[in-house]
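# How does the following fold in three dimensions:
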Amino acid sequence: MSQDNKNSKIDYTLILIIIALAIISIFTLYTLNPYLIQKLGIVFYQKQIQWYIIGTVAIIVIMFFDYDRLRQVSWIFYGLGIIALTMLFFHFPPGIADSVNGAWGWFQIHGFGSLQPAEFMKVFLIIFLAHIIVAHNEKYPEHTLKMDFWLLAKIGMASIVPIFFLTQQPDLGGVLVLTAITVCMILVSGIKWRIILSIFGGLLITVVSIVIIYLTIPDQVNQFLIEKDLEHVGERFNAWLNPDENSQGDAYQLTRAMLAIGSGQLSGKGMSEFEVSYKIPEYQTDFIFTSIAEQFGFIGSSVVITIYFLLIYRLIHIALKCRDPFGSYMITGIIGMFAFQVFQNIGMSIQLLPITGLPLPFISYGGSSTLTYMLAIGIVLNIHYRLKTYMFDES
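Down below sits the predicted model:
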């Protein structure tokens, strides 16, 4: 016997975490304002406040609807996302579809600004995959080898379409995020572990083989990538492995970021002494972590990383408490999205990983990205608000 949990309410812990990240974002953009306004002529911290306000309104709207309704319209969201990516693929409509740094990933809307469909596609794919997994498990409760492969095929087909369009923009960071989301949701889909381990074992061997081949015959691999219009992948990989040799070229951002982070030392320069000494491109987006490390040093950086750990922990806690598979699957996809982006963004800033152009969730400036993250948190808050308990539960 089940009953609505009378103690179900808004998760204020999660809200406080998001508020903390929002304050860090706005404050960091404010300290960068003299440099950014001189270089780009835009007051980014004010625009970021606007996006947080819009995101808050979106969360309030989401809270009025039962999250289970998303199952009914999941294919609509997914379809709209694919249509938007298809339009960008054909550079349509002219004058609105736009490229930034050579990537056709934005719509420039007069009076509104830029819109990046790839960001919203992350949440749309999460919802759609959660629906696919739940519908499959409801129809085939017995997990046979054949049915597990069929579920894996459906997940793969749903994911490969947006991944293909993102490779054509090109948007390597977006491809990796969608892949991370897909992998996380496969892990909890109920597919037998021997299948999962076999597939990921094969993928691991493939990746290791590619790395060994690149290190052995880099010139031939780079030529192959150029012929396949994937030279940007080789350039970023080479800049990551040999930053000193490319400090004025492809590794310019990385070397400047490392210098900025190192200059912060233990406690940072502080606001009073902070000046943008290392003029890093995309300071307000991809490399905003370097500004935090430069101003507040190792201590400030550790605080930011700790807040992200608390965010992921809280999301895992809610996912484990949720008895509804659809809700749990969606939160799992959201965890994969946030965890990968945080790890990748900070990792690329300290040369742990290659540069992929991914923003730091909730802190980097970005209208589409910030709104996407707020929508994801709105879904989680909705799920938590409607949690149900069962008699004789331990908790």
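
# alpha carbons only for contacts and neighbour counts from here, please
OK.

# which secondary structure element contains residue 310?
Residue 310 is part of helix 288-321 when elements are defined by DSSP states H and E.

# Give the buried residues for the strand ranked longest in the chain.
If you go by DSSP state E, the chain has its longest strand at strand 103-109. Buried residues in strand 103-109, counting neighbours by 16 or more other C-alpha atoms under 10 Å, are found at 104, 105, 106, 107, 108.

# State the distance from the third one to residue 259.
Meaning residue 106. The gap separating residue 106 from residue 259 is 31 Å, by C-alpha to C-alpha, to the nearest Å.

# How about the second one?
As for residue 105, its distance to residue 259 is 30 Å (criterion: C-alpha to C-alpha).

# want to put them side by side, so please do this one too:
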Amino acid sequence: MLERKLVKNMDWTFIWLLAVVLFSSLLILKSASANVVAGQPYYFVKKQVLWIFIGFCAMAVTASFNYRYFLKLGNSIYFLNLIILVAVLLLGEESKGAQRWISLGPFEFQPSEFAKIAIVISFAAFLNRRQGNLNTLRDLIPCFLYIGIPMLLILKQPDLGTSLVFLAIMLGMLWAGGANPKIMIALVLVILFLVIIIFGILFVATDGFQKPPEELPIPLPLKPYQLMRLIIFVNPDMDPLGSGYHMIQSQVAIGSGGFLGKGVGNGSQVQGNFLPEHHTDFIFSVVGEELGFIGGSLVLLMFFLLINRMIKIAMESRDIFGTLIVIGITSMLCFHVMVNIGMTIGIMPVTGVPLPFMSYGGSGLLTNMVSMGLILGIALRKEQLTF
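Next up is the predicted model:
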């Protein structure tokens, strides 16, 4: 249980910021999901309220544990994570061409969501043991392999969006762990170069992004639908009623919202169900259409304040292990926000990455709340206690 002497370190600012984000998400979800299930305008809101309650309980339980217990369990958490990810490939339920879910009776959960927390904790323990030994490329190769194995297992499902989250987590935690800045910059440049190469190959194979690729000059480790998402990102009008439909409708919704929006419940794209997945991956499009530029800016401000508080907690952590965990979670949250909002406004490809705390979904929300519990637990123990 939580020691009484820890209560004085309770970060109420962090808790209130999180509560504001969650309350706002319910207001947005109510409008976004009103017409998804006929005759049940509160269907998804009720389910999300239940998940928020479960999430707060999970956050409280997680915060009550001393995070340093996980330091010795890093390897066990890592290998258990790999076993579960392999089980998904062998036993998982297939939906929409992807094998990402495991069924437990009436419940389904997405292990790749919980794998994010597992990799943050285990990689933090891994880097904690390697402090002072992250100066050369040879030092970093084990780190790349450590992240690369679960990343490839998730890519195999296939789930490109979640696998890229692991890359963001690795970069953020290596930076916080004291990796050589020159190597980190070189690594980012290599990643950007590979992205340019991929788009260059697609440019040649599609006659300048004007037609679907018949044959790639160089094979790429991506599924056909993933390649089409990259092509449609550059030219959504190539398939306006198919692969490009989501992106086009999202931009129409956000663009039509203007400065102040059309008002809650008055978005024609949303309420007319022209915008697919508007209560999950494209919920920010609902904000843009119904609350306009002002509403979208307020959502970004809420995330900025929450992330800023998380960074403050990381800086005040009593040890590098706590700092690494908070930075890993912060990197995960930043990546989700950046990619999801970028996707809805057309500056990022459609990847299926949800908007944290706002998109409907039990596994994702529970994962985020447990991660917030880890951060709160680290904030509670920022000082060495004497009894």
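
# What value does the TM-score take for this pair?
For this chain pair, the superposition-based TM-score is 0.90 by TM-score structural alignment, normalised by the length of the second structure; 375 aligned residues with a C-alpha RMSD of 2.5 Å.

# one step back: the helix holding residue 310 of the first structure vs the second structure - mean distance after superposition?
Per the superposition on the second structure, helix 288-321 of the first structure and its aligned residues are separated by 0.9 Å on average (mean C-alpha distance after the TM-score superposition for the first structure).

# Where does that helix end up in the second structure?
Per TM-score structural alignment, the counterpart of helix 288-321 of the first structure in the second structure is residues 283-316.

# got the buried residues for that stretch?
283-296, 299, 302-303, 306-307, 309-311, 313-316.

# what does stretch 194-201 of the second structure give?
In terms of neighbour count (16+ other C-alpha under 10 Å), stretch 194-201 of the second structure has its buried residues at 198, 199, 201.

# cool, stretch 17-37 of the second structure as well?
17-18, 21-22, 25-26, 28-36.

# next one: stretch 323-339 of the second structure
Buried, per 16+ other C-alpha under 10 Å, within stretch 323-339 of the second structure: 323-337, 339.

# Distance check, residue 26 of the first structure against residue 268 of the first structure.
18 Å.

# picking up where we left off before, and the buried residues of stretch 17-37 of the second structure, which is closest to residue 76 of the second structure?
Closest to residue 76 of the second structure out of those is residue 18 (30.4 Å), distances taken as C-alpha to C-alpha.

# The closest one contacts residue 306, correct?
Yes: at 6.9 Å, residue 18 of the second structure counts as touching residue 306 under the criterion of C-alpha atoms under 8 Å.

# Please enumerate the shared neighbours of those two.
Counting by C-alpha atoms under 8 Å, 6 or more residues apart in numbering, residue 18 of the second structure and residue 306 have no shared contacts at all.

# if I pick residue 159 of the first structure, what's in contact with it?
Going by C-alpha under 8 Å, 6+ apart, residue 159 of the first structure touches 125, 178, 179, 182.

# now with 7 Å?
Counting by C-alpha atoms under 7 Å, 6 or more residues apart in numbering, residue 159 of the first structure touches residue 182.

# how about it, what's its match in the second structure?
So residue 159 of the first structure corresponds to residue 147, using TM-score structural alignment.

# quick one: secondary structure of its match?
Secondary structure for residue 147 of the second structure, judged by DSSP: H, G, I helix; E, B strand; the rest coil, is helix.

# Please report the distance of it from residue 115 of the second structure.
Between residue 147 of the second structure and residue 115 of the second structure the distance is 11 Å, computed by C-alpha to C-alpha.

# re the thing from before, which residues in the second structure does the longest strand of the first structure match up with?
Structural correspondence for strand 103-109 of the first structure: residues 98-104 of the second structure, per TM-score structural alignment.

# What's the average distance for that stretch when superposed on the first structure?
So stretch 98-104 of the second structure averages 1.1 Å relative to the first structure (mean C-alpha distance after the TM-score superposition for the first structure).

# And the strands in the stretch 251-395 of the first structure?
With strands called from DSSP state E, counting those that start in this stretch, the stretch 251-395 of the first structure shows them at 388-390.

# Then residue 230 of the second structure would be within a strand, right?
No: counting by three-state DSSP, residue 230 of the second structure falls outside a strand, being helix.

# Just tell me what it corresponds to in the first structure.
Residue 230 of the second structure maps onto residue 237 in the first structure, by TM-score structural alignment.

# shouldn't that match be in contact with residue 353?
No: Residue 237 of the first structure is beyond contact range of residue 353, at 9.1 Å (criterion: C-alpha atoms under 7 Å).

# who's more crowded, those two?
In this comparison of residue 237 of the first structure against residue 353, neighbours counted by other C-alpha atoms under 10 Å, the higher total goes to residue 237 at 20 against 16.

# Now for that one: which residues touch it?
Applying C-alpha under 7 Å, 6+ apart, the residues near residue 237 of the first structure are residue 354.

# From residue 205 of the first structure, how far out is it?
Taken as C-alpha to C-alpha, the span from residue 237 of the first structure to residue 205 of the first structure is 19 Å.

# Fine, thanks again, bye for now.
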